[in-house]
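Undergrad: Predicted model, plus sequence, below.
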Amino acid sequence: MSGSSITIAAKDGGSFSAYLARPAGGAPAPAIVVIQEIFGVNAVMRGVADWLAGEGYVAIVPDLFWRIEPGIDITDQSKAEWDRAFQLFGAFDRDKGIIDIDATRAVAATLPGTNGKVGAVGYCLGGHMAYRTAAETAVDATVGYYGVGINDVLHLAPGIRKPLMLHVAEKDGFVPPEAQAKIADGLGGNPLVTIHTYLGQDHAFARIGGAHYDQASADLANRRTLDFFAAHLG
């Protein structure tokens, strides 16, 4: 596999970059859009794309903060970076973010070496956007890790017409129990939606190097994610 950068035309003018990771071998493969956390297209997100490429997928990570500032690439290792990340989180236009994710999906479906199937996976802010991607785009299968604020946009749930899997951290400091209950109630009746709860885990339990990283839970969630994509993107 190898990583490179491509440029995607925005539907409302302008363009943005995306990190692209391809699997080894020449057989047509499904594509997966990787939806960033609040730290931009950083080493963690590029690592997710490389992991998925290693599992046989064409992975593409769009720069969703480009309308605020292109090329954000920070970590979760300092207070200054956390302050900047929350500033970006507050400034991010989620409606335009969905437009950019859908533009990425359309490009991913037609990239050389792909088979036309496109999934999506997102983390944190990206987990929220993954839910919206499932509800508002033609993506074929979507996974969200510890999405924040899904309980505030459950009115979009009728738009979910393709499989969606959500990984929920039971002790998520950003998604309290009442929000988790609301999500379960709002989505539990949809047979296309699968919700996994990770007992005792806090937000970002799958972020390697993060304060709440838990390898056992991350490995379980990642295995479920790969099985899910294998079932729905094959």
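TA: Good, I have the coordinates. Numbers count the residues shown, from 1 in each chain.

Undergrad: C-alpha only now, for contacts and for neighbours.
TA: Will do.

Undergrad: helices or strands up against the longest helix seen in the chain?
TA: Criterion DSSP state H: the longest helix present in the chain is helix 215-233. Applying 3 or more C-alpha pairs under 8 Å, 6 or more residues apart in numbering; DSSP states H and E, one finds that helix 215-233 contacts strand 114-123, strand 141-145, strand 164-169.

Undergrad: pretty sure Ala134 is in a helix, no?
TA: Yes: the assignment for Ala134 is a helix, going by DSSP: H, G, I helix; E, B strand; the rest coil.

Undergrad: Okay, one more to line up with it:
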Amino acid sequence: MIITQEVHDISTATGTMRTYLYRPDCEGQFATIIFYSEIFQQTAPIARAAAILAGHGFVVLVPEVFHELNPIGTVLAYDDIGKDKGNADKFAKRLEHHDSDTEALVDFARSLIFCSSHIGSMGVCIGGHLAYRAALNPDIQGAFCLYPTDIHSNTLPCDKGNDSLSRTGDIAAELVMIFGKQDPHVSSEGRKLVYDKLEATEAKFNWLEVNAQHAFMRDEDIRHDPALALQMYLQAVAFFQRTLK
């Protein structure tokens, strides 16, 4: 499926958020996937991931997740300077502001003639956490979360009791949680904490732990696992085809 790309600047409660849109280049209405990036924002690997999803018949929105903290269009490099800046942004932005970003993205998708009413979320790393967090929004029907960080540790700023792990029971959407066993950012104890919370709240979720390192989806990284990444794309497409009918 041939796709087309657009750039939109969306108004949010905390300022203008640049959002990159990928969609099938044909007539019709398509379900939407909000795709949350790593701390580096929309790098080339993230753009390629969004294009892959769009090529399977989805409208894909890639927001700049730290739009309040950077000039519009900022892309951080995959180096120590970029990592330090991205991590500083991660700990500076409140989860409540990510929530209002998700509300703005849902409203934006609903305003587009080529978007159906069905919306899901997906992300990698901090974006995996944001995809999980987005599922607190009742308009999100499914969330595909790849090696999500900081859910287990409650290290991101937010109001007391509003951290994502504590709010797990408020998620109605179906979740897919995927972790790398060799990922140092989420230990086996951390994964167990998230799993037990999902079980305790009777969440509707699928759980998969794979033999992979952090960032195994990133196709410009020595940790990239191409075969495993392909499996994840196929699983994500099947998941969203089912949940976003």
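TA: In hand now; what should we look at? It should be emphasised that the depicted structure is a prediction, and the values quoted were computed from it without experimental measurement.

Undergrad: what TM-score comes out when they're superposed?
TA: After superposition, the two chains reach a TM-score of 0.93 (TM-score structural alignment, normalised by the length of the first structure), with 231 aligned residues with a C-alpha RMSD of 1.6 Å.

Undergrad: still on that earlier bit, could you give me the residues in the second structure that the longest helix of the first structure aligns onto?
TA: Under TM-score structural alignment, helix 215-233 of the first structure corresponds to residues 226-244 of the second structure.

Undergrad: what's next to that stretch, contact-wise?
TA: By C-alpha atoms under 8 Å, 6 or more residues apart in numbering, the residues outside stretch 226-244 of the second structure that reach it are 31, 52-53, 56, 118-120, 141-142, 144, 174, 216-217, 219.

Undergrad: Could you turn the buried ones of the residues you listed into a PyMOL selection?
TA: In PyMOL syntax, the buried subset of those is picked out as below (16 or more other C-alpha atoms under 10 Å):
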select buried, resi 31+52+53+56+118+119+120+141+142+144+174+216+217+219
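
Undergrad: from the contacts of stretch 226-244 of the second structure, which single one is nearest Ala77 of the second structure?
TA: Nearest to Ala77 of the second structure out of those is Asp219 (C-alpha to C-alpha; 14.2 Å).

Undergrad: what's the closest non-adjacent residue to that closest one?
TA: Pro45 (5.9 Å; C-alpha to C-alpha, 6 or more residues apart in numbering).

Undergrad: ok, the one you found - contacts?
TA: Applying C-alpha under 8 Å, 6+ apart, the residues contacting Pro45 of the second structure are 218-220.

Undergrad: which of the residues you listed line up with contacts in the first structure?
TA: Retained in the first structure (both residues aligned by TM-score structural alignment, their matches' C-alpha atoms under 8 Å) from the contacts of Pro45 of the second structure: 218-219.

Undergrad: Deepest in the core, which of the helices and strands packed on helix 215-233 of the first structure is it.
TA: Greatest average neighbour count among those goes to strand 141-145 (a mean of 29), per mean count of other C-alpha atoms under 10 Å.

Undergrad: Against which helices or strands is that strand packed?
TA: strand 114-123, helix 125-136, strand 164-169, helix 215-233.

Undergrad: Quick one: distance of that strand to the chain centre.
TA: 6 Å (C-alpha atoms, centre = their mean, to the nearest Å).

Undergrad: once aligned to the second structure, how far is it on average?
TA: By mean C-alpha distance after the TM-score superposition for the first structure, the fitted strand 141-145 of the first structure averages 0.9 Å away from its aligned residues in the second structure.
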